[in-house]
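Visitor: The following comprises the amino acid sequence and a computationally predicted model.
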Amino acid sequence: MFIRNERSIKEFKQLYPVVFWIIIIQLALWLLTGFLQTPLGTMIENWGRGVNFYISQGEYWRLLTSIFLHVDLMHVLFNSFALVLFGPALEQMLGKVKFIAAYLGAGLAGNIATLLLGPSIYAHVGASGAIYGLFGIYVFMVAFRKHLIDQSSAQIITIILVIGLVMTFVNPGVNAYAHVFGFIGGFALSPLILTNIRPYNPWIRHQVVDDGSVRFDPNRWQKKQRNKKLLKNGLWIFLGILVVLGLFGRIF
């Protein structure tokens, strides 16, 4: 479920438009607010970041806008990378409307918890709460909708979730409220959104790009074995990236 086999960015956009545009929006906002540091970017950051004091004074839009803003390049790249890995399968399974509702709902749950439980002067940005909400949906599948997720994907989700939760509590710069309650929000929404859906089909892309011709690949078995090896290696590489990012987060 988590290995991308699309052959181009155009194909990825056709198959998963919501995931694609979320990534584009948050990268564009980082360019304005972080890299270029334009006056417009400064205005967007001041207007959109989550600040508990301002939210408590009625600026409730910050609960939503802060999901799309990020602190630095590594922050936005990590969340974008996580969304590329874990978003497409859910977007295909749930459809655009349900996926948007789940993503934003989990992000809002994390930010509301931050408002209620965090210090009054606490400021925060990032899509981590929404990303952890996706994990919550997958964990609900593992526990209660086993027919929707294969065993290897369930193991990957379990491992990554454990590592993510450990990093949440050992890294003092992380908004733990958003992570934990974003996860809870996604888990709580799952019974409502995981209705009348089918398991993820990685070969749906042929409906978009197939020219109708039938081809026989004599090397299909070797390719299958190679893909299995790439999947295993990719998992360990990804876990290593998570650990390294966590360590750098503690250092800087």
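Guide: Cool, got the structure. Residues are numbered from 1 along each chain as shown.
Visitor: When you work out contacts or count neighbours from here on, use the C-alpha atoms and nothing else.
Guide: OK.
Visitor: Can you report how many residues neighbour residue 237?
Guide: 12 (other Cα atoms under 10 Å).
Visitor: Assign a three-state SS to it, would you?
Guide: At residue 237 the chain is in helix, as set by DSSP: H, G, I helix; E, B strand; the rest coil.
Visitor: how close does it sit to residue 230?
Guide: Distance, residue 237 to residue 230, using Cα to Cα, to the nearest Å: 10 Å.
Visitor: Which stretches in the stretch 151-252 of the chain count as helices?
Guide: 151-170, 176-193, 206-209, 220-251 (DSSP state H, counting those that start in this stretch).
Visitor: Most tightly packed of the ones you listed?
Guide: Mean neighbours per residue, mean count of other Cα atoms under 10 Å, is largest over the helices of the stretch 151-252 of the chain for helix 176-193, with a mean of 23.
Visitor: where along the stretch 1-150 of the chain do the helices fall?
Guide: 9-15, 17-30, 39-48, 52-56, 62-65, 73-94, 96-117, 128-144.
Visitor: Can you tell me which of the ones you listed is most buried?
Guide: Taking mean count of other Cα under 10 Å, helix 128-144 is the most buried of these, at a mean of 24.
Visitor: Could you point out which of the helices of the stretch 151-252 of the chain sits nearest residue 122?
Guide: When those are compared by Cα to Cα, helix 176-193 sits nearest residue 122, at 11.5 Å.
Visitor: contacting residues around that closest one?
Guide: By Cα atoms under 8 Å, 6 or more residues apart in numbering, the residues outside helix 176-193 that reach it are 94, 98, 102-103, 105-111, 113-114, 117-118, 128-137, 139-140, 165, 168-169.
Visitor: try this one next to it:
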Amino acid sequence: MVSARSPTLTTITLFVVVFAVETVARLLGVFPALFVLAPPVTTNPWTIVTSVYAHSGPVHLLWNAIALLLPGFILEHQTSELRYHAFFVAAGATAGVAEITIGPLLGSPAGVLGASGAVFAFIGYLLSANRLAEAAIGGVELSGRTQLLAFVILAIAVTVATGQPGVALIAHFTGFLVGLLAGRAHLLRRSPDRSVPSSR
């Protein structure tokens, strides 16, 4: 059941609100300065956050909203609202910065916006933090470097499989890898409620 205070629905609402503000910003000619993350980041540092919630058009917004629904609803039952939103922004910002840093070297445009890096982080988190993954990884002795290599290979495979022309592939790869690593560390796991005494 979806709560009225669902952070997933709150995030999608933010997508819509930001898109409405984007429309005005386009008319005023200030859209790139407010919403497009581009190098150097120090010129418009707020775009590290605003770009995560901004979209290039209604179809872009719709696809990211649809992609967020399932992993978002699952993850919000495993973590707090604060951790949910903080991870979404942090993962999306990290993916965006990676895209504008590495993407131009591979021929990608210098600017980026959209939530797909954060959505891929949610998917990666759920893949590595579930019980099946725990059993599979826990049953095999792997060094930290080997696990990291396996996650990088998996992130490359997912990025290639979902890649399309004009898509921020570096952001998708980075988001997915961040999610895999965060899930392995159970970064979003709720803290135990210390106010309730434990039974013996």
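Guide: Happy to help now that I have it. From a predicted model like this one, the values you see are computed outputs, not experimental measurements.
Visitor: Dump the helices of the stretch 151-252 of the first structure to CSV, plus distance to residue 16 of the first structure.
Guide: Compiled in CSV, the helices of the stretch 151-252 of the first structure are given as follows (distance: least, Cα to Cα, whole Å):
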stretch, distance to residue 16 of the first structure
helix 151-170, 19
helix 176-193, 18
helix 206-209, 12
helix 220-251, 21
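Visitor: Residue 118 of the first structure maps to what in the second structure?
Guide: Aligned counterpart of residue 118 of the first structure in the second structure: residue 103 (TM-score structural alignment).
Visitor: excluding its backbone neighbours, what's nearest that match?
Guide: residue 170 (6.3 Å; Cα to Cα, 6 or more residues apart in numbering).
Visitor: Can you tell me what that neighbour aligns to in the first structure?
Guide: Using TM-score structural alignment, the partner of residue 170 of the second structure in the first structure is residue 177.
Visitor: Repeat that for residue 64 of the second structure.
Guide: Checking TM-score structural alignment: residue 64 of the second structure goes with residue 79.
Visitor: does its match really touch residue 127, like I thought?
Guide: Yes: using Cα atoms under 8 Å, residue 79 of the first structure makes contact with residue 127 at a distance of 6.5 Å.
Visitor: Disregarding flanking residues, what is the spatial nearest neighbour of residue 160 of the second structure?
Guide: residue 169 (8.0 Å).
Visitor: any idea how far that neighbour is from residue 78 of the second structure?
Guide: 28 Å.
Visitor: what does residue 7 of the second structure give?
Guide: For residue 7 of the second structure, the distance to residue 78 of the second structure - Cα to Cα - is 12 Å.
Visitor: What about the closest residue to residue 123 of the first structure other than its chain neighbours, how many residues nearby?
Guide: Once flanking residues are discounted, residue 123 of the first structure sits nearest to residue 51: 4.3 Å by Cα to Cα, 6+ apart. Neighbours of residue 51 of the first structure under the rule other Cα under 10 Å: 25.
Visitor: ok, residue 51 of the first structure - contacts?
Guide: 62, 120, 121, 122, 123, 124.
Visitor: who touches the aligned residue in the second structure for residue 131 of the first structure in this structure?
Guide: For residue 131 of the first structure, the aligned position in the second structure is occupied by residue 119, per TM-score structural alignment. By Cα under 8 Å, 6+ apart, residue 119 of the second structure lies in contact with 64, 67, 68, 71, 88, 92, 175.
Visitor: If I take the strand or helix carrying residue 149 of the second structure and helix 116-129, what angle do their directions form?
Guide: Assigned by DSSP states H and E, residue 149 of the second structure falls within helix 144-162. Between helix 144-162 of the second structure and helix 116-129, the angle comes out at 130 degrees (axes from the mean of the first three to the mean of the last three Cα atoms, to 10 degrees).
Visitor: helices or strands up against helix 144-162 of the second structure?
Guide: Counting contacts by 3 or more Cα pairs under 8 Å, 6 or more residues apart in numbering; DSSP states H and E, helix 144-162 of the second structure is packed against helix 169-184.
Visitor: again, only this time at 10 Å
Guide: Packing partners of helix 144-162 of the second structure (3 or more Cα pairs under 10 Å, 6 or more residues apart in numbering; DSSP states H and E): helix 116-129, helix 169-184.
Visitor: Output the ones you listed in TSV, with distance to residue 191 of the second structure appended to each entry.
Guide: TSV is the format used below for these (distance: least, Cα to Cα, whole Å):
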stretch	distance to residue 191 of the second structure
helix 116-129	15
helix 169-184	15
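Visitor: So which bit of the second structure is stretch 89-104 of the first structure matched to?
Guide: Going by TM-score structural alignment: stretch 89-104 of the first structure matches residues 74-89.
Visitor: what's near enough to touch residue 117 of the second structure?
Guide: Neighbouring residues of residue 117 of the second structure by Cα atoms under 10 Å, 6 or more residues apart in numbering: 52, 64, 88-89, 91-96, 98-99, 168-179.
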